[in-house]
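# here are the coordinates; sequence isn't available:
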């Protein structure tokens, strides 16, 4: 008897994984809290010299997207309404949403404030249907926050992530084990999680447009074409993704950055901003008892060209003075004397990476997996 109760044999344990993704989270929070914004194209972010942190669905119809310069967003949608971000409010609602997740399982892996993976293979309510759990979670989120969420359900994180985008907004999609092969073969390669615009264009140039085209390539060919990512593409197009839901994600970096209302060129202004960033970075690190060994300076110029340079030490950085002094030395290594629109400092190789995180994954056969 096949323990997975489906026609395909998988070389790994099948789990019930849900990926929950809030719909246009920041923008939806603003529209919920201010009813006058409902139905209007809004962007969360700074209107002058900033970037879009999130865009409402009404704004997305005009091509406005997150990470887009505010100036470009305004050109695409002249009647776009900019709303300053309120991260404390987003965190407050995110906490409520995670409390709902924990009603069903302790195996919750947050990816950000607005999305998370849940392993409900065995859950606190004893519900057999992962599809039903996703419905209940989405309904509770709506009732308790007034916001909508979308969900994807399948046997691993990759498939659940892909599925959650299919019926957005306010929908869900289950990819049953029996349907994985056909689903992936017909899936456009740009829809594969982990395939960005540059990689997708390279695939198009090679005649790879759908999963079935990607599947024709051997492992050796894909590695030759895409490096180590080739192995990832070879596996996921066959439904293979063994990464477990990790309840305790290890923070890998802490960053602070500022986009300036007017471009900076004066050396004294730069030093003042670096000092301010150093103090802010130190406060954030101290508040969370975090240390790190690699400091990175990020410079974005007026023409949007980007420069980063890092220094790694044997011992941990421990003070704002160290961040500032090293930051100034990295600034001196800049390749251009051009006006600066953004400065940032980040710390990585953190002590959090050395703390062992233990997560127990319960692996049992699927007895029921609804469409």
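Structure's in. What do you need? Predicted model, so just to flag it, every value in this text is computed and none were measured.
# switch to C-alpha atoms for all contacts and neighbour counts from now on
Will do.
# Quick one: name whatever helix or strand follows the biggest helix by length in the chain.
Identified as the longest helix of the chain according to DSSP state H is helix 267-287. Downstream of helix 267-287, the first helix or strand assigned by DSSP states H and E is strand 292-301.
# The nearest residue to residue 51 once chain neighbours are set aside: neighbouring residues, count only.
With sequence-adjacent residues excluded and distances taken as CA to CA, 6 or more residues apart in numbering, residue 51 is closest to residue 69, at 4.3 Å. Look at residue 69: counted by other CA atoms under 10 Å, it has 20 neighbours.
# just to revisit the earlier point, in terms of secondary structure, what does the longest helix of the chain contact?
strand 253-264, helix 320-331, strand 340-350 (3 or more CA pairs under 8 Å, 6 or more residues apart in numbering; DSSP states H and E).
# Structure two is appended below for comparative analysis:
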């Protein structure tokens, strides 16, 4: 079992379990039997928007901070002090204020977040060219080339975390594993400022008793369907043959069959050839409430804007996708005069499209909403 000190960056092979670094005495030690062999990482900036605001305003550094809209808006993100009070992303702002009345409320500054996110990403790419951004504040990194250059991937990731903290002023959490699924899970295990490792030896046992929603792609609606079938834990999914999984969950069933076994064949790749950028969500319950659907549209607009900015794209054609309770799919679009990646513009257009649809069909109920942006030329 090798150990890595995240303070002095000493890697010690074949060590016995220890809570402190033998070289510098730091308690920031990572130990794992596969530490020398794993090369796929997921890195996530900790409470990114809030962290950037705290960096830029020391007076709020030790206060709960919520990033989001006004009284009728929703929470974009919250710092860990606010999360302790129960504040969560996508929560209505009025509820967040009830839970955390002393919180500092700040409206999102996407231009600043994008600038900081690109600065962080430049450090990722200085370490390895194999970077796949997932959003403005997270990415997968393949460090096989780092290992081939006779560098220790885990040590270089710890060095990277130090660099981001020193140069950018925010912390990141690292998940290290042998595939994307487990690397992403690992990055959430030790937040904030964490470094967690999931190897081949423990993958099956680790996943077995975890809730199904831990699996990438299993959202609230899918988890609800699974619960109705008596499936709440990942190990329970392994009892189903692949054909049954496909019958129950469509094409996603094939990937789900792999994921519940800790397998993931997806490679790290950066794809800039997208013709559109979109996001959609299946609602927990069908609804025809305009206010509720408008709140969902706002969240989707923010998510799509973030993805556009991640890939440095701006589009002209904005599309609202609606799926009715009867599974009819509706698509309503508007083409703008100029290109945009601004969340407020995407939300404004999608909100108008939604309101127009309600005017046409005021009694209709919906089960899915989506927003897409195209026209990047």
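Received, thanks. What you see is a predicted model, and the numbers here were worked out from it, not measured in a lab.
# still on that earlier bit, list the contacts of the residue nearest to residue 51 of the first structure.
By CA atoms under 8 Å, 6 or more residues apart in numbering, the residues touching residue 69 of the first structure are 49, 50, 51, 52.
# Could you do residue 82 of the first structure as well?
42, 43, 44, 45, 46, 47.
# residue in the second structure matching it?
Under the alignment by TM-score structural alignment, residue 82 of the first structure pairs with residue 105 in the second structure.
# Quick one: the strands in the stretch 1-150 of the first structure, in order.
For the stretch 1-150 of the first structure, applying DSSP state E, counting those that start in this stretch gives strands covering 17-22, 42-45, 52-55, 81-83, 108-112, 115-119, 149-154.
# The second one: average distance to aligned residues in the second structure?
Going back to what we said before, that points to strand 42-45 of the first structure. For strand 42-45 of the first structure, the mean deviation from the second structure after alignment is 1.0 Å (mean CA distance after the TM-score superposition for the first structure).
# Show me the contact partners of that strand.
By CA under 8 Å, 6+ apart, the residues outside strand 42-45 of the first structure that reach it are 26-27, 51-56, 58-59, 70, 80-85.
# repeat that with 6 Å
52, 53, 54, 55, 56, 59, 80, 81, 82, 83, 84, 85 (CA atoms under 6 Å, 6 or more residues apart in numbering).
# What of the third one?
Residues outside strand 52-55 of the first structure that contact it (CA under 6 Å, 6+ apart) are 27, 42, 43, 44, 45, 66, 67, 68, 70.
# I'd like to know which of those are buried.
Buried members of the contacts of strand 52-55 of the first structure, scored by 16 or more other CA atoms under 10 Å, are 27, 42, 43, 44, 45, 66, 68, 70.
# What is the burial count for residue 230 of the first structure?
Other residues close to residue 230 of the first structure by other CA under 10 Å number 18.
# again, but for residue 336 of the first structure
The number of residues near residue 336 of the first structure, taken as other CA under 10 Å, comes to 10.
# and it, which of the three is it?
Classification of residue 336 of the first structure using DSSP: H, G, I helix; E, B strand; the rest coil returns coil.
# separation between it and residue 263 of the first structure?
14 Å (CA to CA, to the nearest Å).
# Same question for residue 139 of the first structure.
46 Å.
# what's the answer for residue 161 of the first structure, then?
For residue 161 of the first structure, the distance to residue 263 of the first structure - CA to CA - is 39 Å.
# higher neighbour count, the two?
Each of residue 161 of the first structure and residue 263 has its neighbours counted (other CA under 10 Å); residue 161 has more, 24 against 15.
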